[in-house]
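[1] below are the sequence and a predicted model for it; my questions follow.
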Amino acid sequence: MFAGKADNATSRPPPLLEEPRFGTGPQPYRPEGVRGLSGSSFGGTERYDDFHGGGGGGGGGGGGGGGGGGGEYADHFTQDRFPAGHPDRFKREFGREPVTTPMTNRTGQGFRGTAALPNPTNLGVATGTGPVMMVYGLDTKKVNCDRLFNLFCLYGNVARIKFLKTKEGTAMIQMGDGSAVERCVQHLNNAPMFNSKNRLQLSYSKQLFLSDVTNPFTLPDGTPSFKDFIGNKHNRFVNLTMSLKNRIQSPSRILHFFNTPPTITEETLLGLFEEKKIMQPSTVKIFPMKSERSSSGLLEFEDIEGAVEALVILNHAPIENPTGKFPYTMKLCFSSSRQVNVNGSSRHQNDGNETNEN
């Protein structure tokens, strides 16, 4: 009977809905809860300046003072965040240089595999090349870690060398930086060693470092398949002064020897080749002594293969010191000379004829 009359509960108009809101609503100003802000100052510990080790700068609308130095945070950000070859672009757009501080952890220790290198580097970020390379075409019956070191140390500091058990004739070498790897690839790729038919094949590796091998397998000559050369005294690029003394040369028929006893003779030099049963040089030239401390000279071979083999085996060979108890360590490198001038030098004949020394 109340069909024509609406109930009060149902006759109320529906409640007004809140207008749709896009985005979040306004938030109360809470400087203590905003990341990177501290009170009324905008110099918090996570400002841009702090990430990049910068100081100061105006505080924007808040007018706060300059931020503090960001030494704590700069250590955790490396240059590899920015593409190599574009430092000017970064500086032009953001007004600051990219971070160049090596990656370290909170204890201040360097990134494992690079901190202890004789010449700390940025792992080749600047060149776009990592510090590790692959080496193929090795005769494992004649090559070991020390002999590879004797060759590759001519182009940069050698950190670690590891032979691969699953790939016979293959090794991985970690150099001091990416530039050293590029020099090795440029000068040693396709170089003959122990067999003119088998040539070294070098390529870049994506690994940033070689991990320590606690139980390396044994090579055919009885030496371990892994060796760490970090801190080795025979690395030749330990500092700028030593680096500038090195003349980078591709393999050639002529070797330059130095750091030998001042009284060195041709017979003594040839005796080293006889002892190792390797090809002797066709020409030996001993330079006139510039000092009484050591001597130097040139060794010429019939072909590049013979010179490479001699360098791999005899580089850093000890030579008895006639006036002291500590032996000399002969050092070898490839010479830029085209040929050896025999005038005023010792000439070694393969038929065993006597030679005259001047």
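    Cool, got the structure.

[2] please make it C-alpha for all contacts and neighbour counts, starting now.
    OK.

[3] got a list of what the closest residue to I161 other than its chain neighbours touches?
    Among residues not flanking I161 along the chain, I173 sits closest, at 4.6 Å (CA to CA, 6 or more residues apart in numbering). Contacts of I173 were listed using CA atoms under 8 Å, 6 or more residues apart in numbering, and they are V132, M133, M134, V135, V158, A159, R160, I161, K162, L210.

[4] three-state assignment of I173?
    At I173 the chain is in strand, as set by DSSP: H, G, I helix; E, B strand; the rest coil.

[5] roughly how far does it sit from T10?
    In this view, I173 and T10 are 85 Å apart by CA to CA, to the nearest Å.

[6] please apply the same query to S295.
    Shown here: S295 relative to T10, a distance of 114 Å by CA to CA.

[7] who has more neighbours, the two?
    S295 (21 against 8; other CA atoms under 10 Å).

[8] use this one as the comparison:
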Amino acid sequence: MDSLQSSSNIIATNPITFQNQKIYFSYSKSQHLHSSKKGSGAQTPTSPSNILLCSILTPIFPISTSTLYTIMSPYGRVLRIVIFQKKGLQAFVEFESPYSAWVAKEALNGQDIYTGSCTLQIDYARVATLNVKQNDDKTYDYTSEHPGFSLPSYSPFPQPGAPGVHPAQLDPTYAKPAGPYMMMGQQAATTMGIPPYGMYSAAPGAMGIEPPSQTVIMVHRLADSVTSDQLFNLFCLYGNVIKIKMLQGAKSGAMVQMGDGIQADTAIHCLNGASIFGQRLSVFHSKHPAISESDKTKDFTDSPLNRFTKGGLGSYKNIYKPSATLYFINVPTSFTEKDLTHLFINTGTHAPNTIKFFPPSGPKLMGLIEFSDVKWATEALMILYHITKQQQQQQQQQQQSPGV
């Protein structure tokens, strides 16, 4: 108590300031300091850690380990990334040092990866280590040797301003003259020469990621019976379809040209591996920049069924991978569940298990149709999307997420 009283007297007569701010001291009601349990391996979300938990809000565009590495690596050496689905789309990003993680968190938290979507919500993770068993678009270990991939070389004892040394790797206690450690993360990043990603309003790619530019997609393993119109019905759910060219022979399949690279990437992400008409699709980028005109090419540029023509992000809100549930609209009020079931059967598709009409709110009906298999729902959508029947009435269907 004597030493406390002496300290209080000294502070009262000689105030302590830090960065032009006066620091105040007072007695606490706590009688003891309690440390956290040892050996638990867990940290509170607010404790500095070298592992960040990133929640991606409104993830209407595909997010891969490559995407996150591009965003995070300017703030320090990234060791591992693990993407998973728990409370929505989330990811662990492990940095080499807690300081790099802190700068990245302060600079990127709340920013959009793509303008208006894929918003980052960042906190410190409660895990101590990340285990990565394979390198792909969901998990990646950047500390091991990989063909064709090289990590930047960092000196174990970096010197401020040394060529080739990333500023975020500097130990904040070592580089005291620079003083960025005591600044807010965005200010520290700017001071150290790191671009303040996410602060600019631009087209998709505002965080420094170049928007995908490849618009032509290859679709292999198509059934011979599939037509260009049916393929359009499937791909137009993920973007504007410009052209489709049906291929024949040994490479039976098709080429699909989308409106832009993001739409092409979205279609690949959602449709690669989908099963339709007894075949498992292989969907990937083509080396061709565009589809040339030929007797096998059909132009859909001016099709009224392209629903991404207005721009903005509203059209992207209902993008889902194929599921067993379809959403339908614009059905005549005279239609019953039996009429819809017969419509599916008469067009050669499978009968649905369940049909649910929403309460009428206008001259047309809408609702949900559930099939027992995802591939049957996909086939029905390809055949019946925008079908015209009974005085040009339309039944439009689009994929909905599982469980709806």
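    Received the coordinates, thanks. Just so it is clear, the structure is predicted and the values come from calculations on it, not from any experiment.

[9] how about the nearest residue to the equivalent of L299 of structure 1 over in structure 2, chain neighbours excluded?
    Per TM-score structural alignment, the equivalent position to L299 of structure 1 in structure 2 is I369. Nearest residue to I369 of structure 2 in three dimensions, chain neighbours excluded: I355, at 4.6 Å (CA to CA, 6+ apart).

[10] rewinding a little: so who does the match of L299 of structure 1 touch?
    I369 of structure 2 makes contact with T325, L326, Y327, F328, P352, N353, T354, I355, K356 under the criterion CA under 8 Å, 6+ apart.

[11] residues touching the third one, list them.
    It stands for Y327 of structure 2. Under the criterion of CA under 8 Å, 6+ apart, the contact list for Y327 of structure 2 reads M366, G367, L368, I369, Q397, Q398, Q399, Q400.

[12] format those residues as TSV; extra columns: secondary structure.
    What follows is these, written out as TSV (three-state DSSP):
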residue	secondary structure
M366	strand
G367	strand
L368	strand
I369	strand
Q397	strand
Q398	strand
Q399	strand
Q400	coil
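
[13] translate I276 of structure 2 into the numbering of structure 1.
    Alignment note (TM-score structural alignment): I276 of structure 2 maps to M193 of structure 1.

[14] who's in contact with its match?
    M193 of structure 1 makes contacts with R199, L200, E305, V308, E309, as judged by CA under 8 Å, 6+ apart.

[15] quick one: it from H234 of structure 1, how far?
    From M193 of structure 1 across to H234 of structure 1, the span is 21 Å (CA to CA).

[16] ok, now G306 of structure 1?
    For G306 of structure 1, the distance to H234 of structure 1 (CA to CA) stands at 23 Å.

[17] between the two, who's got more neighbours?
    A count of neighbours by other CA under 10 Å puts G306 above the other of G306 of structure 1 and H234, at 24 against 18.

[18] can you pick the most crowded of the contacts of I173 of structure 1?
    For these, the largest number of neighbours (other CA under 10 Å) sits with V158, at 31 neighbours.

[19] which residues in structure 1 form strands?
    Under the criterion DSSP state E, structure 1 carries strands at the ranges 132-136, 158-163, 171-175, 201-204, 226-228, 254-260, 283-286, 295-300, 317-319, 328-334.

[20] distance from the fifth one to structure 2 after superposition?
    Read it as strand 226-228 of structure 1. Its matched residues in structure 2 lie on average 1.2 Å from strand 226-228 of structure 1 after superposition (mean CA distance after the TM-score superposition for structure 1).

[21] tell me the residues of structure 2 aligned with that strand.
    Following TM-score structural alignment, the aligned partner range for strand 226-228 of structure 1 in structure 2 is 297-299.

[22] in the matching stretch, what's buried?
    Buried residues in stretch 297-299 of structure 2, defined by neighbour count with 16 or more other CA atoms under 10 Å: T297, K298.

[23] now do stretch 334-341 of structure 1
    Residues of stretch 334-341 of structure 1 classed as buried under the neighbour-count rule (16+ other CA under 10 Å) are F334, S335, S336.

[24] contacts only, for the first one.
    The one in question is F334 of structure 1. Remark: with contacts taken as CA under 8 Å, 6+ apart, F334 of structure 1 is in contact with Q249, S250, P251, S252, R253, I254, L255, H256.

[25] report the buried members of the residues you listed.
    If you count burial by 16+ other CA under 10 Å, the buried members of the contacts of F334 of structure 1 come out as S250, P251, S252, R253, I254, L255, H256.

[26] widest-spaced pair of those residues?
    Largest separation among the buried ones among the contacts of F334 of structure 1 by CA to CA: S250 and H256, giving 12.8 Å.
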